[in-house]
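Peer 1: sequence-free structure coming up:
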């Protein structure tokens, strides 16, 4: 069994990290994959406890002290360097009428600045006072170090520590080190399960349209992507009812519905869509997969999330129920083999070292509960979570589907403005129709409208 030590040795980058390293090398002057969250807290009665909770969280989160360098062989490597651990920067803006706006402008400027992974600390931690009991906690990192779940893990740990300091509750176990995940991942890649998972994905790719491939470095990340937001809160009751009728969890139901809509609607360069002479449509969509259940990474802030293709195969005359049943089975198989890295799938498929898959359309349903700080009203705002390739659908809510929000984004180079306006209006209408009581027995073309 491989045994990396968190503070003693240089460690290799994972396949996922190597992709972000190459992105950095190809786009060194562009702030591409910085990730940053802001937790806005109102009602903080123990500011000292909040400060200590954040500082303890920083001390536990070893990836905040991640250092990269090039080895003698020219390959990137990483280690935990306590000297890179960010101090908690404290600022007071409550003397300014526009203090909140000024604070957000300062945080956004930090996010927008290029981040040199070889020379600059990878993380920043700020605590900004806006008024009595009113604070902003700014948590900035990079996708090479952690994903969205990892960010949420850090936030929940800080909230647990704050509760322990203010209410005497048990804060639970500390976060686990990056080395634990690297050891487990190395052992998985040498196991029979890894071989079996690879065989599964070879079969999947043999049955879908040829996946689009990008040459690394050719990404044309738009400075102003099209985007449209929709409040889906009014659909929650219908979503929960349809979940019971369809026998599928609500995050999977929304994922499948968005995949169906994409197969029916996206016909531009953002999708590898293949209709046949009879009108049947085959198209892969891309899904982030958390890949943490049953793994030590459930308690490790790190880059663990995978991106995997889901084969959409449908005919507009099929009923919604028939297609949902088929996609539900595919989603279960995706999870069963979801630890197998997309970077390895690309290598297995003959994608060259200087190329990668084009992850579009991408559907990301995020049912994450926000961190609960006792006695406070807390709100998370995502300042940056990395760019998308083409057409992106994101749905955020808590674990009970409260506060459902839909964000649709598209690259103007692939989706013309008039088409985007039509598509951005079409998806929420399709979701509303698909969640109606009798929708399961209706053909897809009727639901699209």
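Peer 2: Noted; the coordinates are in hand. Being a predicted model, the structure only gives us computed values, none of them experimental.
Peer 1: Please make it C-alpha for all contacts and neighbour counts, starting now.
Peer 2: Fine.
Peer 1: which stretches of the stretch 1-150 of the chain form strands?
Peer 2: Ranges of strands in the stretch 1-150 of the chain, per DSSP state E, counting those that start in this stretch, are 11-12, 34-42, 66-70, 76-80, 88-92, 124-131, 134-142.
Peer 1: possible to save those strands as TSV with distance to residue 440?
Peer 2: Below are the strands of the stretch 1-150 of the chain laid out as TSV (distance: least, Cα to Cα, whole Å):
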stretch	distance to residue 440
strand 11-12	49
strand 34-42	38
strand 66-70	49
strand 76-80	50
strand 88-92	52
strand 124-131	48
strand 134-142	42
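Peer 1: what's the helix or strand containing residue 409 packed up against?
Peer 2: Using DSSP states H and E, residue 409 falls within strand 405-410. Helices and strands touching strand 405-410, by 3 or more Cα pairs under 8 Å, 6 or more residues apart in numbering; DSSP states H and E, are strand 226-231, strand 391-397.
Peer 1: Give me the most central residue, the protein.
Peer 2: residue 148 (4.7 Å; Cα atoms, centre = their mean).
Peer 1: Wasn't residue 347 part of a helix?
Peer 2: Yes - assessed by DSSP: H, G, I helix; E, B strand; the rest coil, residue 347 belongs to a helix.
Peer 1: how would you label the closest residue in space to it that isn't next to it in sequence: helix, strand or coil?
Peer 2: Nearest non-adjacent residue to residue 347, counting by Cα to Cα, 6 or more residues apart in numbering: residue 353, 7.5 Å away. Under three-state DSSP, residue 353 falls in the coil class.
Peer 1: What of residue 369?
Peer 2: Of the three states, residue 369 takes coil according to three-state DSSP.
Peer 1: ok, structure two:
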């Protein structure tokens, strides 16, 4: 088959340039927990006769267009800088699992080992993609992306560009021109923003809200560091619930995201006994057309203060959440980490995090010529507490509600119980009239709820119990560093057993 030639590669500036505020915050967080990679991982399940060499070629073209996939970090006078450094052989690798007894299981294990492995900032590129062959006509396009290089919005932009380039090539036509700004231009635009009145306005908005913040509520009272992988439970919403979610006419002035956040905040309030709860939300911080079509790490995570009042109706709560969401969206470029630091909040306190809810209801229909690809999120990164992800996946598309939880803080049965309760609240809240008393929603669950005493109370667990839990989750994770000696959780466990004997 004759294919149109893909576009030529973009010329890159190779001089180092500083990290943005968002990137620097992630770089610092990675220094604090070097064995827990702050990466997102995903794959696209492509079924049918894929032209592997063409796919690798257009993926390389897209990589050159967006540049982030070639980022490395280097030290310049004691400060981290980024440099665009395409390797000599930048083509995507191909891994063949067809000889395995269960090719899909073998590929899933390979991906898990890859995205939980430590990233060496000094030597590794921050993005990695591979094409995993699990059948003659089935491939998984896998990507592991460090958040310093790309946020989730940019990662999806890159995926869509590869699909568009492949489709144009097999159809024998020229692709739409790439209109993404290069990374040096994005850095200059960030500097311009930080010198602008808009930056001052955004900073004032978040400073005012953060001054009156409360300690984050959590669905667990167990304190523990993040792990490299998460406990996960997911389910698809029913077709009736999805139809109601998409029917904004039933929620005048309120978005689907507001309704979903309201349902989760209601559960969080009931479980903690608190009327004011904080829910973290990710914000794309892409407020202009050029930012929305470009790559890079721009995203911001901001706390949304949700007030859940005893006398609320469903409409009251959803409208209140929508009001807070609109303010957050208007000021989404203000970097909350920067502002907390300026307010004198310690680095340790800034890392105390409650639940996050990430609503990703954009279309994920991917076509590669005549082939379709199903998009699947493996991880959105290490989870300090709990992350609620709502996204579309599959063909035909289902709307998935997924809980990713810190395995050091939640048991599997606890997570499943919370997940079932929240999905039930989503179903009931969306089906209810706005004037329905909030107390009538999920009423059958209220009697059996056991409140969490407090997000920061001391857990009733022994040190051996914590050690055993850590060994069960990740025995190779670093547990103790003393001088030049490093011990993993497995080694500490073995040594304590020898001592006990």
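Peer 2: Looks like it came in fine. Small disclaimer: the values here were computed from a predicted structure and weren't measured.
Peer 1: what TM-score do we get after superposing?
Peer 2: The TM-score (TM-score structural alignment, normalised by the length of the first structure) is 0.86; 426 aligned residues with a Cα RMSD of 2.8 Å.
Peer 1: related to what we said a few turns ago, the inter-axis angle of the very next helix or strand once past the strand holding residue 409 of the first structure versus strand 405-410?
Peer 2: Of the helices and strands lying after strand 405-410 of the first structure in sequence (DSSP H and E), the nearest is helix 417-434. Using axes from the mean of the first three to the mean of the last three Cα atoms, to 10 degrees, the direction of helix 417-434 of the first structure lies 150 degrees away from that of strand 405-410.
Peer 1: Counting by contacts, list what helix 417-434 of the first structure packs against.
Peer 2: Contacts defined by 3+ Cα pairs under 8 Å, 6+ apart place helix 417-434 of the first structure against strand 226-231, helix 250-265, helix 444-448.
Peer 1: and with 10 Å instead?
Peer 2: Packed against helix 417-434 of the first structure, as judged by 3 or more Cα pairs under 10 Å, 6 or more residues apart in numbering; DSSP states H and E, are the following elements: strand 226-231, helix 236-246, helix 250-265, strand 391-397, strand 405-410, helix 444-448.
Peer 1: quick one: that helix to chain centroid distance?
Peer 2: 23 Å (Cα atoms, centre = their mean, to the nearest Å).
Peer 1: So which residues of the stretch 201-350 of the first structure form strands?
Peer 2: Using DSSP E, counting those that start in this stretch, strands in the stretch 201-350 of the first structure cover 213-215, 226-231, 274-275, 281-289, 306-314.
Peer 1: of all the ones you listed, which lies closest to residue 383 of the first structure?
Peer 2: The closest of those to residue 383 of the first structure is strand 226-231. By Cα to Cα, the value is 14.7 Å.
Peer 1: That closest one against the second structure, how far on average?
Peer 2: Once fitted to the second structure, strand 226-231 of the first structure is off its aligned match by 2.5 Å on average (mean Cα distance after the TM-score superposition for the first structure).
Peer 1: Buried residues, that strand. List them.
Peer 2: 226, 227, 228 (16 or more other Cα atoms under 10 Å).
Peer 1: For the aligned residue in the second structure for residue 123 of the first structure, which non-adjacent residue is spatially closest?
Peer 2: By TM-score structural alignment, residue 123 of the first structure lines up with residue 127 in the second structure. Nearest residue to residue 127 of the second structure, sequence neighbours excluded (Cα to Cα, 6+ apart): residue 145, at 4.4 Å.
Peer 1: and residue 164 of the first structure, what pairs with it in the second structure?
Peer 2: With TM-score structural alignment as the criterion, residue 164 of the first structure matches residue 168.
Peer 1: The closest residue to that match other than its chain neighbours sits in which helix or strand?
Peer 2: Nearest in space to residue 168 of the second structure, with sequence neighbours left out and distances taken as Cα to Cα, 6+ apart, is residue 175 at 5.3 Å. For residue 175 of the second structure, there is no helix or strand it lies in under DSSP H and E.
Peer 1: Surely residue 175 of the second structure is in contact with residue 62?
Peer 2: No - applying Cα atoms under 10 Å as the test, residue 175 of the second structure and residue 62 come out as separate, 11.4 Å apart.
Peer 1: between the two, which one's more packed in?
Peer 2: Taking neighbours as other Cα atoms under 10 Å, residue 175 of the second structure and residue 62 compare with residue 62 leading, 24 against 18.
Peer 1: From residue 281 of the second structure, how far out is the more buried one?
Peer 2: Residue 62 of the second structure is 29 Å from residue 281 of the second structure, where distance means Cα to Cα, to the nearest Å.
Peer 1: Quick one: residues contacting the corresponding residue of the first structure for the residue nearest to residue 127 of the second structure.
Peer 2: In the first structure, the residue matched to residue 145 of the second structure (TM-score structural alignment) is residue 141. Shown in contact with residue 141 of the first structure (Cα atoms under 10 Å, 6 or more residues apart in numbering): 33-37, 63-64, 111, 115, 121-125, 147, 151, 384-385.
Peer 1: With residue 257 of the second structure instead?
Peer 2: By Cα under 10 Å, 6+ apart, residue 257 of the second structure lies in contact with 245, 263, 318, 321, 322, 325, 357, 358, 359, 360, 361, 390.
Peer 1: Looking at the residues you listed, spot the one nearest residue 482 of the second structure.
Peer 2: Nearest to residue 482 of the second structure out of these is residue 357 (Cα to Cα; 37.3 Å).
Peer 1: what's near enough to touch whatever residue of the first structure lines up with the closest one?
Peer 2: In the first structure, residue 357 of the second structure lines up with residue 363, judged by TM-score structural alignment. Residue 363 of the first structure sits next to 254-256, 258-259, 262, 285-288, 391-395, 408 when contact means Cα under 10 Å, 6+ apart.
Peer 1: Put the buried members of these into a PyMOL selection.
Peer 2: Buried subset of those, written as a PyMOL selection, criterion 16+ other Cα under 10 Å:
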select buried, resi 254+255+256+258+259+262+285+286+287+288+391+392+393+394+395+408
